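Participant: how would this look folded up:
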Amino acid sequence: MPKAVLTGGGTAGHVMLNLALIPHLRARGIDVAYIGSRDGLERRLLAAAAADVPYYAVSTGKLRRYFDWQNFKDPFRVAAGVVEAARLLGRLRPDVVFSKGGFVAVPVVLAARLRGLPVVAHESDLTPGLANRIALPFVREVLVTFPETKARLRHPRVRLVGGVVREALLNGRREEGRRLCGFSSPEDRARPGRAKPVLLVTGGSLGARKLNEALRARLDDFLARYAIIHLTGEQGYDPSLRRPGYCQFAFAREELPHLFAAADLAVSRAGANTIFELAALSIPMLLVPLSRAQSRGDQIENARSFERRGLARVLPDEAVTPEALLQAVTALEAEAEAIRRRLLEARDGLIARPEAVADVIAAYAGGTSLD
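Facilitator: Below you'll find the model as predicted:
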C-alpha cells in the first residue's frame, strides 16, 4: 500500500489542512502517518480529530526571528530532529512527504531529502513563512494559495491550487448555529426579516486579545445592532460576561460549521486559512491583520490581496480602537451585499477542495507527478 507522511505544526493553521487531507488520502488507498513535535498543538489536534493516525515526534527548534539565547541551541535541536526524522522515515518507508509548514516541518523535509523522498509543500499565505523558505530548496513541488505567490516564488514547480477549505465547514446549518447561540427566539422565527444580523468575531489562536478588548469595550453598542458570535481564544473566554444576543466560545470544533453558517458578517485576523473559509461561505469580512511588530507581515499581505479584489474591508491593527472597530463594522454592513456578490463571482477561482491537494500527493505516492 502506498504511504504518505504528513508534517506541519506550531499553529492550528499548519495542521487543519493535514487533518482535512487524511480521509481523501485514505480513500485513494494511501496509508498515512504524521510527524510532529513532542508537545505541540498538532499532537493534541490529531489526537482529537484523527486518533487512529500513527503520530511520531521529533526534536525541533523554534526558528525565532528575534534575539533569544535559545537561538544558539536551536540549530542543534534541528540537527537532532533531522537525525530522528531520517530514522523514522527509514522505518516508515513512505512514498511521499507532505509538509504544511511550521518549524517542526524543517527537520522532516531535510530528512526526506537525505532519504531521496519527494516532498510536496503547501503555502497558505501570500508570502512564504520562514520554515517554508528554509525548506523550499529541498521540495519537489510547492502548492500555493494566492496567484501573487505563484508569480513571485522562485521554484521550478509551483502549482496554484487556491484556498483549501475543509468540506465539513461547508455543511453547517444556519438555524443550528443560531440555536447553539440562543439566537432562535420565537420572535425571530415569526419575523425573520427583522432579526439582527449575526456578527462573527474571531482573532485566531494568537491574535484574539486586542479584538476581544475592543469589542467588549463597546459591547452594548455592538449588541444594539448585531447578534454576536465571539470566538475568544482560550485566554479570552470570560464566563462571567453574559448578555442577550452575545455568545462566546473559547474554541469551536464540531460547532464551527454551524457558527459560520449563522454569520452574516465577520471580523477576523487575516490568517490565510480563516479568510478563505469565510470566502468559501461568501461572508463579508473586516480583516484586522496582525502588525509587523507582532508577525512577519504575512497577514498584511493576505489582507491587501483580498482588499485589492474588493473581497474584504481592512482595518490596520494600529488603528484598532473600540470606536474604530464599531465604525468599520458598520461600514462593512453597508457594503455587505456588494462584497458578497464579488465573493460568489470569484469563488470558482478562489477556493479549492482538499481533493485537489490529495490528487497531487497521490500522484507522487504512485511514483508520478501531475502535469
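Participant: C-alpha from now on. contacts and neighbour counts both.
Facilitator: OK.
Participant: Which stretches in the stretch 51-200 of the chain count as strands?
Facilitator: 55-57, 96-99, 119-123, 141-144, 158-160, 163-164, 198-202 (DSSP state E, counting those that start in this stretch).
Participant: Any chance of a markdown table for the ones you listed, columns distance to Gly349 and mean neighbour count?
Facilitator: Putting the strands of the stretch 51-200 of the chain into a markdown table (distance: least, Cα to Cα, whole Å; neighbours: other Cα atoms under 10 Å) gives the following:
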| stretch | distance to Gly349 | mean neighbour count |
| --- | --- | --- |
| strand 55-57 | 34 | 18 |
| strand 96-99 | 23 | 27 |
| strand 119-123 | 17 | 25 |
| strand 141-144 | 13 | 22 |
| strand 158-160 | 10 | 18 |
| strand 163-164 | 9 | 26 |
| strand 198-202 | 25 | 24 |
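Participant: how about these, which one is nearest Glu254?
Facilitator: Smallest distance to Glu254 across these (Cα to Cα): 16.2 Å, for strand 198-202.
Participant: another one to check against the first:
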Amino acid sequence: MTNVVLAGGGTAGHTSPLIATAKALRAAEPDVRIVCIGTAKGLETKVIPEAGLTLELITPVPLPRTLNLDLVKLPYTLTRSVLESRRVLKEAKADVLVGFGGYVSIPAYLAARTAGVPVVVHEANKLAGIANKIGARFARFVGTTFSETQLPGGQLIGMPMSRSITHPTVDAAQAREQFGLAPDRPTLLVSGGSQGAVRINEALEQARDDLLAAGIQILHVLGPKNFDEAVHAVVTAPTGAQYRPVAFVSDMAVAYAAADLMVGRAGAGTVMETAVSGLPVIFVPLPWGNGEQGRNAAELVAAEAGVLVPDGDLSGARLTDVVTGILGDPERLAQMSAACRDMYPADAAQALAAATLAVV
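Facilitator: Next up is the predicted model:
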C-alpha cells in the first residue's frame, strides 16, 4: 500500500489539480492511502472533503511583500507550519509528498525535505511561484503545465483535470437543462473563478440587458462572496433569453458544456479546462502580480482561439461588443473552438499519478 500526501490550497487553481491527481492515483492503485494538507483560509476546507479526501490543516504562511508585522512573525510562523506538516507526514506514514504550489506547499516541502520524504512538484502557471521554485530544487519529479515554465528538471505534462472535463458525459442541451436554460439558444458563461471577480461581475451587470436583448442567455457564476439571493435573481427578457445567476458551480464541466462562449479570468486552471473543453474564452487577466494570467492565455490568443481584454479596458459596452461579435459569427466561433481543443494535453492527471507512484 502506498501512502501519498498532497499539499495545495487557497483557490481552485491549486485544489482542482490536486483532486484530479488524487482520483487518478486511486484509479491507478485502488488501495492507495491519500491525505491532503491545507489551511483553514482556503477553498480546500470545502472542496477536498466533498471529494472524499482526508484534509489536515496547518498554519498558513503568507509571504508579505512589504515590511510589516507578518514579516517579523515569518520565522516563527514558518517553523510552526513546518512542524505541523512533519506531524501530518509522520502520521500518514508518507511515502511521497506531491505539492501544487501556494502558501501551504512551502512548509510541506521543507517538512518533507527534513523528514527524508521524496517530493513531487506540479506547477500550474507559466511563471513558477516561489513555493515550487523551492520545492523543485530537491524534487524527484517536476511536472509543468506550460512548456515555457522554467524549473529545474521540469517536464511538460499539462494540467491535471477532472475526468468530467477531459471526458464529458453531458452534451450542451443536457447541460443547459441542468441550469434551467433553453437548449437551443446562444449561451454565455461568465465566471471569475472559484472566488468570483468583482470587475467582471460589474461589467456584466452593465452589459446584461443588451446581451439579453440580442437573444443571448447568460449563466453567471458570481462567487460565494459576491452572491446575494435578495439581489441576484433570474431575469427573463422579452426575447425569451434568461440571465441565470449562481453563487458557485461544483462541477464546472457541466457549465463548460452548456456554454458557447465564456468570459473569465486567465488562471491556469481556467485556461486549460476551457481549452480541453473546446470552449472559446474572452480572457480578462488579473492585473496584479507578475502578469502570469496574461501569459497563461497568450498561446490561445495568438492562435485566435481566445480573445484578451485588459482589465482596465473592460466595460459593459466593450463586453457587449466582443460577445455579440463572436456569438454573431458562427463560423468564427467554430474555428475558435476547434483551435483551442487540441492545444494542450488532456491526460496530465494520469501522467502525474504515474510519476508519483514511480518515485515511490
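Participant: Work out the TM-score between the chains.
Facilitator: TM-score of the superposed chains, computed with TM-score structural alignment, normalised by the length of structure 2, equals 0.90; 345 aligned residues with a Cα RMSD of 1.9 Å.
Participant: hmm, back to that, for the strands of the stretch 51-200 of structure 1, which one sits closest to Ala151 of structure 1?
Facilitator: Proximity to Ala151 of structure 1 (Cα to Cα) singles out strand 158-160 among the strands of the stretch 51-200 of structure 1, at 9.1 Å.
Participant: elements contacting the closest one?
Facilitator: In terms of contacts (3 or more Cα pairs under 8 Å, 6 or more residues apart in numbering; DSSP states H and E), strand 158-160 of structure 1 is packed against strand 141-144, helix 147-152.
Participant: tell me, it lands on which residues of structure 2?
Facilitator: Here strand 158-160 of structure 1 aligns to structure 2 at residues 154-156, judged by TM-score structural alignment.
Participant: element containing Glu345 of structure 1?
Facilitator: Glu345 of structure 1 is part of helix 322-350, with elements assigned from DSSP states H and E.
Participant: For Pro62 of structure 2, which non-adjacent residue is closest in space?
Facilitator: Tyr103 (6.1 Å; Cα to Cα, 6 or more residues apart in numbering).
Participant: my read: the one you found touches Ile58, true?
Facilitator: No: judged on Cα atoms under 8 Å, Tyr103 of structure 2 makes no contact with Ile58 at a distance of 10.5 Å.
Participant: follow-up on the earlier one: in contact with the residue nearest to Pro62 of structure 2, which residues are there?
Facilitator: Gly9, Gly10, Pro60, Val61, Pro62, Leu63, Ala131 (Cα atoms under 8 Å, 6 or more residues apart in numbering).
Participant: give me that answer again for 10 Å
Facilitator: Residues near Tyr103 of structure 2 by Cα atoms under 10 Å, 6 or more residues apart in numbering: 7-10, 38-39, 59-63, 129-132.
Participant: what's the matching range in structure 2 for whichever helix or strand comes after the helix holding Glu345 of structure 1?
Facilitator: The helix or strand immediately downstream of helix 322-350 of structure 1 is strand 351-352, counting by DSSP H and E. On structure 2, the counterpart of strand 351-352 of structure 1 by TM-score structural alignment is residues 346-347.
Participant: who's in contact with the matching stretch?
Facilitator: 24, 157-163, 165-167, 272-273, 275-277.
Participant: Select from those every entry located in helices.
Facilitator: If you go by DSSP state H, the contacts of stretch 346-347 of structure 2 have Ala24, Arg163, Ile165, Thr166, Met272, Glu273, Ala275, Val276, Ser277 in helices.
Participant: What is the burial count for the equivalent of Ala268 of structure 2 over in structure 1?
Facilitator: Aligned against structure 1 by TM-score structural alignment, Ala268 of structure 2 finds its counterpart in Ala272. Using other Cα atoms under 10 Å, Ala272 of structure 1 is surrounded by 22 other residues.
Participant: can you check Asn68 of structure 2 too?
Facilitator: By other Cα under 10 Å, the residues close to Asn68 of structure 2 number 9.
Participant: Please apply the same query to the one 4 residues further on.
Facilitator: Neighbour count of Val72 of structure 2, defined by other Cα under 10 Å: 11.
Participant: Could you check how far the equivalent of Thr232 of structure 1 over in structure 2 is from Gln195 of structure 2?
Facilitator: Matched to structure 2 by TM-score structural alignment, Thr232 of structure 1 sits across from Leu222. Distance, Leu222 of structure 2 to Gln195 of structure 2, by Cα to Cα, to the nearest Å: 8 Å.
Participant: could you pull out the strands for the stretch 201-350 of structure 1?
Facilitator: 227-231, 246-249, 265-268, 285-287, 313-314.
Participant: follow-up on the earlier one: the match of strand 158-160 of structure 1 vs structure 1 - mean distance after superposition?
Facilitator: Here the mean offset of stretch 154-156 of structure 2 against structure 1 after fitting is 0.9 Å, by mean Cα distance after the TM-score superposition for structure 1.
Participant: neighbouring contacts of that stretch?
Facilitator: 121-123, 136, 139, 141-149, 345, 348, 351.
Participant: Quick check: Ala24 of structure 2 vs Thr320 of structure 2, distance?
Facilitator: Taken as Cα to Cα, the span from Ala24 of structure 2 to Thr320 of structure 2 is 40 Å.
Participant: Check Ala112 of structure 2 too.
Facilitator: From Ala112 of structure 2 to Thr320 of structure 2 the distance is 50 Å (Cα to Cα).
Participant: if we can go back for a sec, neighbour count and distance to Arg199 of structure 2 added to the ones in helices among the contacts of stretch 346-347 of structure 2, as TSV?
Facilitator: Converted to TSV, those look like this (neighbours: other Cα atoms under 10 Å; distance: Cα to Cα, whole Å):
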residue	neighbour count	distance to Arg199 of structure 2
Ala24	24	35
Arg163	16	31
Ile165	19	27
Thr166	16	29
Met272	28	22
Glu273	23	22
Ala275	26	23
Val276	20	26
Ser277	22	25
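Participant: Next one: the residue nearest the centre of structure 1 from Glu123 of structure 1, what distance?
Facilitator: Nearest to the mean C-alpha position of structure 1, counting by Cα atoms, centre = their mean, stands Asn273 at 2.9 Å. Asn273 of structure 1 sits 10 Å away from Glu123 of structure 1, taking Cα to Cα as the criterion.
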